[in-house]
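> got a predicted structure plus its sequence, pasted below:
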Amino acid sequence: MYRMRGWVFALLVATTVLLAGQAGADTRRYAAFVADANSGEILHSRLADARRYPASLTKMMTLYLLFEAIERGELELDDTLTASRIAASQQPSNLSLSEGDTLTVETAIRALIIKSANDVAVVVAEELAGTERAFAVEMTARARELGLSDTTFRNASGLPNSRQVTTARDMARLTLAVRRDFPQYAPYFAERRFTHNGRTYRSHNNLVGRVDGVDGMKTGYIRASGFNIATTANRGERSLVAVVMGGPTAAYRDSHAEQLIEAAFRSLNDREALIMAAQTLTPRLNPIREQDLLATHIASLDLAQPVAQGDGESMPPLRIEMTDDLGPPPSRPDIPVAEAAAALGEWSIQVGAYADMAAAQARLESVRSLSDRLGEAALSTPRFETNGRVLFRARFTGVDAENARRICAQLAQVDEPCFAVAPGG
């Protein structure tokens, strides 16, 4: 008995389309990233590792260090913080603090999340590290420990600094780290407003209360970055993290983030339905034949072909990246195009069947990293037709029978589909 979940997931890769924003997106600032928060599966990625300015997404790290200080017992929620002259001089968005004004730690948390107050960010930085510059050094060091390898902080607020940079992927990591490490503070991120000194401030995160399941996290804007948002969403047992950077307007950013979230949940729902349908197939077929049939069925959905900017009504791609830390895929040499059939006597290993060659090649590239025995195997995507559809099998060739079986056993241990194919099969 072989595992179906892995290869049904892989088949979906071949038929989903790239979704990356509407025509108004500025690709010099735009980036987007969506992942399954439970498994780390990357559901959508567009310019996710391109350097961008975080703007007020920075305050998630300021909050992270503040939450750590509370957990260490250095501060309590009702402790009082005092604004310095430097803090009071910060540009909007702010609470219009004057030098000597005070606020509680809990008010500071709400001010950072809801009002995105730059003066409060400096108050927190000076409280925890003495100066904002010293605090930024701590922020960057903590970012590295959390896996934010492409992020550098120079201030606590996100106000313009050409050397304060990040990526959409790193902001997703930070969003998940805040939620994972400090779940007790999650209700603050879902609040829509708070009142300080008789004035009520509304949240900039318009997706909370508007999009089903969205429960935080942070928005941001400076001219150099465009409009950014990092958010989490939960529906039942499913959980997503979504990041959009570089929106030309707040309304565009919100609309695009909503599209990505809805598309990702649809994709997960459709994937589960396909898995359930595949598990009911009787009688059991030859594994390779069953792959081919399901690939044909999925291809018959006639989903749109990938385009540069994509369609908000389409599903985002379920990319073959399985990782707990949302890390970038390892760099690989170019995949050779399949040439002649394997020499007589050589065995093959099949790991999927796909509606286009690029998807088959992507599958091979991904699986190759899972077994050191595949390092010398050749990559092949033989074309075939079934039920009027052209499909491509994803195969490693040039292995002997013993290694073929050992590799498949190794892949089976991590729920990856694999079938040893005898010569001529």
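The structure has been received and is ready for your questions.
> make it CA atoms for all contacts and neighbour counts henceforth
OK.
> Val243 is in what secondary structure piece?
Per DSSP states H and E, Val243 falls inside strand 238-247.
> from the chain's centre, how far out does that strand sit?
Centroid separation between strand 238-247 and its chain, computed with CA atoms, centre = their mean, to the nearest Å, is 7 Å.
> could you do stretch 269-280 as well?
Going by CA atoms, centre = their mean, the spacing between the C-alpha centre of stretch 269-280 and its chain's C-alpha centre is 23 Å.
> sorry, back to before: in the strand holding Val243, what's buried?
Ser239, Leu240, Val241, Ala242, Val243, Val244, Met245, Gly246, Gly247 (16 or more other CA atoms under 10 Å).
> cool, stretch 153-171 as well?
153-160, 164-171.
> do stretch 137-156 as well
For stretch 137-156, by 16+ other CA under 10 Å, it's 137-140, 143, 147-148, 150-156.
> before we move on, what about stretch 72-84?
Per 16+ other CA under 10 Å, stretch 72-84 contains these buried residues: Leu75, Leu81, Thr82, Ala83, Ser84.
> in strands, which of those fall?
The strands, defined by DSSP state E, take in Leu81, Thr82 from the buried residues of stretch 72-84.
> make TSV out of the buried residues of stretch 72-84 and add distance to Leu379.
Listed next are those as TSV, based on distance: CA to CA, whole Å:
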residue	distance to Leu379
Leu75	57
Leu81	61
Thr82	63
Ala83	62
Ser84	63
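> here comes the other one, which I'd like you to weigh against the first:
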Amino acid sequence: MREITRNSAGGAQRLHRTAVWALVSLLTLAMLLPPLRPAQAASDFRSAIVVDMNNGEVLFARSADTKRYPASLTKIMTLYVLFGYLRDGRITLDSELTITPHAASQPPTKLGLKPGSTIRTEDAIKSLVTKSANDMAAAVAENLAGTESNFARIMTQQARAIGMKNTVFKNASGLPNNAQVTTARDMAILGERIMRDYPEYYHYFSLTSFSYKGRSYRNHNHLLGNYSGTDGIKTGFIRASGFNLTASCRRDGKHLLTVVLGGSTSGGRDATVRYLFDKHWAKASVGSTREPFVASPGMPLRRPPVFAVASAGGRSASPAPQPVSYQPQPQRVAVRNPLAEVQQQPQVQARPQPQPQLVGRSENGAYHVQVGSYTTPQDADRRLTTIQSQAGNLLSGHQPVTTSFQNGSTRWYRARFANFSQSEAEKTCSSLKRMSVDCIAMRAE
């Protein structure tokens, strides 16, 4: 018995000595290895830019002009356009948006409302900021522009108008589309412009959560409440893009905006943004040398920028190479109603065109070719005039008409060309689509 006890004690001592030597070896190896620099610990990105919002200076940029997929950063532009409609008085925060089958069919992340149901515009805004709801992005697009593709053209034209030269939008949500691209620099421009152009709505980006129908949704931007001074704005992720984040931080009179695209994990992306803020905070200027974000009493809020004009043939001009310098505030052009048209074209005065007529029911044939649906008759009329100037020969002899219908609390106006047979309407619509004009052939009501 005593022999067994002595053997057990000896084994324990040998095991203890082995553990001690192993620990000493690990510590020695750790001392011999070079220390892990902070930059190595927080470099989880493919493209990044840091901009001093007080003076517009770029403090850091790496692959800032390389085109990448925006993912749900797309929704920042969706909201930028929506805020323009609110500013213009065409909708209100209490306006009800109708959920279409297309919107309801969007894949998660989404609220999951059924087709035919409605949601207040303000609730839709909150769901886009926090939940990043894809169904609500599509609903906003369809309720404001008739179709999501129409709305995407508005988004791209707005991008051009504010200086985002390397960005193309194809949907309102950021769901995968190979043609939908942006850059870190362009997203920095958008981040600044949404703050400056719509200060009365920017506060939505600071929401940490959103409650709707008994459920609470946490904002995907985890820097809010966890990194001092963070006030927004948006995250994004699809497999093709990696983890994206546009983030704004203000404290002690300083204000930095950081964009990171292509993180391998959400945690790595967030750590990278925190590191970039920390690294460049000391270089940031104190106090803005530019105009204030929030309008002072008596100072009118600025209007949204004018759309860029598309090139001849109906296609948007190809993006020009992005300049090295940061250009957050290009020259503005004052317009009466900058959100009036889905697409502007150069006016071709080949011959006088008949003016569109507002009618309740067509008397000009069995089939129509519809080229858009809008919330004002003026928008529908302008769309018809634009398409006539673009495809006058194709539509010769077909009267432009505008029909109206009520959808919930909103009256819509359809822009159409009349007096087609079914086969003529389908053939004409196919020709228009080859000219990048969205349309549908349909029987007249």
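Structure's in. What do you need? Owing to the predicted nature of the structure, the values given are computational and were not obtained by experimental measurement.
> TM-score for these two?
The TM-score (TM-score structural alignment, normalised by the length of structure 1) is 0.58; 258 aligned residues with a CA RMSD of 2.2 Å.
> out of the buried residues of stretch 72-84 of structure 1, who's nearest Asn234 of structure 1?
Leu75 (30.7 Å; CA to CA).
> aligned partner of that closest one in structure 2?
Aligning on TM-score structural alignment places Leu75 of structure 1 opposite Ile91 in structure 2.
> I'd assumed Gly84 was in contact with that match.
No: in this structure, Ile91 of structure 2 is not within contact of Gly84 by CA atoms under 8 Å, at 9.6 Å.
> need the helices for structure 2, in chain order.
For structure 2, the helices defined by DSSP state H cover 2-32, 38-41, 74-88, 101-104, 121-129, 134-145, 148-161, 184-197, 266-281, 377-391, 422-434.
> go through these and pick out the most buried.
Each of these was scored by mean neighbour count; the highest is helix 134-145, a mean of 26, by mean count of other CA atoms under 10 Å.
> helices or strands next to that helix in the packing?
Applying 3 or more CA pairs under 8 Å, 6 or more residues apart in numbering; DSSP states H and E, one finds that helix 134-145 of structure 2 contacts helix 74-88, strand 96-98, helix 101-104, helix 121-129, helix 148-161, strand 367-374.
> tabulate these (CSV), appending distance to Ala137 of structure 2.
Supplementary listing: these in CSV, determined by distance: least, CA to CA, whole Å:
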stretch, distance to Ala137 of structure 2
helix 74-88, 7
strand 96-98, 11
helix 101-104, 8
helix 121-129, 7
helix 148-161, 9
strand 367-374, 17
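> tell me which of these lies nearest to Gly236 of structure 2.
Using CA to CA, these put helix 74-88 closest to Gly236 of structure 2, at 8.1 Å.
> quick check: angle from the closest one to helix 184-197?
Counting by axes from the mean of the first three to the mean of the last three CA atoms, to 10 degrees, helix 74-88 of structure 2 points 20 degrees away from the direction of helix 184-197.
> which one of the buried residues of stretch 137-156 of structure 1 is nearest Val351 of structure 1?
Gly147 (30.7 Å).
> so which residues of the stretch 251-400 of structure 1 form strands?
Using DSSP state E, counting those that start in this stretch, the strands of the stretch 251-400 of structure 1 run over residues 347-354, 378-380, 383-386, 389-399.
> looking at these, which one is packed in the most?
With neighbours taken as mean count of other CA under 10 Å, the strands of the stretch 251-400 of structure 1 reach their highest mean count in strand 347-354, at a mean of 27.
> so where is it in structure 2?
Matched against structure 2 by TM-score structural alignment, strand 347-354 of structure 1 finds no partner residues.
> try stretch 103-111 of structure 1
Using TM-score structural alignment, stretch 103-111 of structure 1 pairs with 119-127 in structure 2.
> swap in stretch 244-259 of structure 1?
By TM-score structural alignment, stretch 244-259 of structure 1 lines up with residues 260-275 in structure 2.
> can you list contacts of that stretch?
38-39, 42-49, 68, 70, 184, 222-223, 227, 241-247, 258-259 (CA atoms under 8 Å, 6 or more residues apart in numbering).
> over to stretch 107-116 of structure 1?
Contacts of stretch 107-116 of structure 1 (CA under 8 Å, 6+ apart): 56, 59, 63, 93-95, 117-118, 120-121, 124, 188-189, 191-194, 196, 201-205, 217-218.
> same question, stretch 371-378 of structure 2
90, 144-147, 150, 340, 358, 380, 383-384, 402, 410-416, 437-440.
> try it again at 7 Å.
Outside of stretch 371-378 of structure 2, the residues within contact range by CA atoms under 7 Å, 6 or more residues apart in numbering are Ala145, Gly146, Ala380, Arg411, Trp412, Tyr413, Arg414, Ala415, Arg416, Asp438, Cys439, Ile440.
> which of the residues you listed are buried, as a ChimeraX select command?
In ChimeraX, this line selects whichever of the contacts of stretch 371-378 of structure 2 come out buried by 16+ other CA under 10 Å:
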select :145,146,380,412,413,414,415,416,438,439,440
